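J.: Sequence and predicted model, in that order:
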Amino acid sequence: MATIEPVRQDVGYQGHIKKYSASLRIWHWANTIVISGSLLTVLINSTIINERPVSALVKTELKNAGATVSDEQAGSVAHALGDSVWKIHIYFGYVLVGLLLFRLALEFFQLADQKFIRKMKSAYRQFQTMKKNREVAKHEFTVKAIYAVFYILLMVMAVTGLFLAFEDLLAPFKSIRHSVKYVHGFCMYLILAFIVVHLAGVFLAERKDSQGIVSDMINGGSDHE
């Protein structure tokens, strides 16, 4: 069993598989869409609407059409295009912050056996006290620890993103803007790494002992294996 594979079996209840509430499933898929959209805007701005080639393209096309523009004017057009995409990125960010707050609130209102922290503690306790299925419990705890890191990254992304979105209101902290932007960008790469690892883990799990794990995140899971 690879470390990155999520486990379908409920470690705390042998013979049962994990249950996912409707709220958690909605959060999971909404989060998937929003993060994908946010990353897509970054990809578009760094490739298709990269300011330098777009500026050159604008200048060339207008020249072919009989108009003459300066490098500065062409650059302004390219910059405006980039800004329009960044606005969409910011909107995705606002939704992501809302989803993060929803997930934190959900931790208080979820059924006890579906709370993330409780599950993580349970896996650790099972690993410490039980000899039987100890490896499964260890694996479950490791996977939960990876998810915990992901949640922390989301929090850092949310805080740094809000700082950048409202930097005009946070003028006294302008000196740390570059550092905040660097942390925001670095966390993006870490989240990308998590996504790759998560998808690989789910793929491996579906091919091995946890077939149906994707279906469980859609329909909530059944009571027994």
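T.: Cool, got the structure.
J.: make it CA atoms for all contacts and neighbour counts henceforth
T.: Fine.
J.: Kindly list the longest helix within the chain.
T.: helix 71-109 (DSSP state H).
J.: Output the contacting helices and strands for that one.
T.: Packing partners of helix 71-109 (3 or more CA pairs under 8 Å, 6 or more residues apart in numbering; DSSP states H and E): helix 22-46, helix 51-64, helix 134-165.
J.: out of these, nearest to Met217?
T.: Relative to Met217, the nearest member of the helices and strands packed on helix 71-109 by CA to CA is helix 22-46, separated by 5.9 Å.
J.: Identify each buried residue in that closest one, please.
T.: 24-25, 27, 31, 34-35, 37-39, 41-42, 45 (16 or more other CA atoms under 10 Å).
J.: sorry, back to before: for Gly185, which of the helices and strands packed on helix 71-109 is the nearest?
T.: helix 134-165 (8.4 Å).
J.: Put this next to the first one:
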Amino acid sequence: MREKRFNLAHRLIHWAIAFTVLFILLTVFLRIGWMNKDHMGEIIQQNLSKSGTQINTKDAALIGKAVRKPMWRWHVWAGYTMIGLYVLRMGLLAIQGVAYKSPFSKKTSPKDKFKGWIYIVFYTLLAVSLFTGFMVQNGPESLKHNMALVHIQSLYYVVIFIVLHIGGVLIADAGAERGIISKIISGDKAG
């Protein structure tokens, strides 16, 4: 049911997922970059030493971790939001059908098979990311370490998907699917 892919429900969920993923990535990049506990610990140590207070590296890193904790709570809440959006997206796909051609069909072109596989892999890996993130927060202590190891790898596929998705949309808009960008923003006026 490709003609329904630009309806209001599809567009709202698409953009809600897009902005939630970008927000989650922002919190990840802040955590591994500017708000890294060790980096923040160094800043804390340097500024305390100016006033004559000495603190060891481990304690400074713990303070740095405590400072960024409220920001990280937003990551967790965005993850819960993403779970809800994922359920809505899967429900919408079940009701309206998928917006890409089946990569399993022999009639599907290689380009459309590639697009189909990208979405299947993305939604599968997204489910894994959401499950492992949920388990890190709510699962048994014995599983948290392994779940975190898998969850951390989400960063790589999400960035790859974003690049492929934006690149593919720009190519499509410049070629065979002119107007696709405006359709995902304002809807399919031609249909």
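T.: Yes, it's here. Computed from a prediction, not measured in an experiment: that's the story for all the values here.
J.: Now which residue in the second structure aligns to Val202 of the first structure?
T.: The pairwise alignment with the second structure assigns Val202 of the first structure to Val169, based on TM-score structural alignment.
J.: Surely its match is in contact with Ile181?
T.: Yes: between Val169 of the second structure and Ile181 there is a contact under CA atoms under 8 Å: 7.2 Å.
J.: Spatially central residue in the second structure, please.
T.: In the second structure, the centroid-proximal residue (CA atoms, centre = their mean) is Val21; its distance is 3.2 Å.
J.: corresponding residue for that one in the first structure?
T.: Checking TM-score structural alignment: Val21 of the second structure goes with Ile35.
J.: again, but for Lys65 of the second structure
T.: So Lys65 of the second structure corresponds to His79, using TM-score structural alignment.
J.: what's near enough to touch that match?
T.: Glu51 (CA atoms under 8 Å, 6 or more residues apart in numbering).
J.: List the residues that contact the residue of the second structure most remote from its centre.
T.: Relative to the centre of the second structure, the most outlying C-alpha is that of Gly52, 43.4 Å out, by CA atoms, centre = their mean. Residues counted as contacts of Gly52 of the second structure (CA under 8 Å, 6+ apart): none.
J.: circling back: quick one: which of the buried residues of helix 22-46 of the first structure is nearest Ala123 of the first structure?
T.: Taking these together and measuring to Ala123 of the first structure by CA to CA, the closest member is Leu24, at 19.5 Å.
J.: And the aligned residue in the second structure for that closest one, how far from Phe161 of the second structure?
T.: Under the alignment (TM-score structural alignment), Leu24 of the first structure pairs with His10 in the second structure. According to CA to CA, to the nearest Å, His10 of the second structure and Phe161 of the second structure sit 19 Å apart.
J.: Report the two of the buried residues of helix 22-46 of the first structure separated the most.
T.: Leu24 and Asn45 (31.6 Å).
J.: Can you report how many residues neighbour Ala146 of the first structure?
T.: Quick fix: residue 146 of the first structure reads Ile, not Ala. Residue neighbour count, defined by other CA atoms under 10 Å, stands at 17 for Ile146 of the first structure.
J.: Give me the nearest residue to the aligned partner of it in the second structure, chain neighbours excluded.
T.: Matched to the second structure by TM-score structural alignment, Ile146 of the first structure sits across from Ile118. Nearest residue to Ile118 of the second structure in three dimensions, chain neighbours excluded: Phe161, at 7.7 Å (CA to CA, 6 or more residues apart in numbering).
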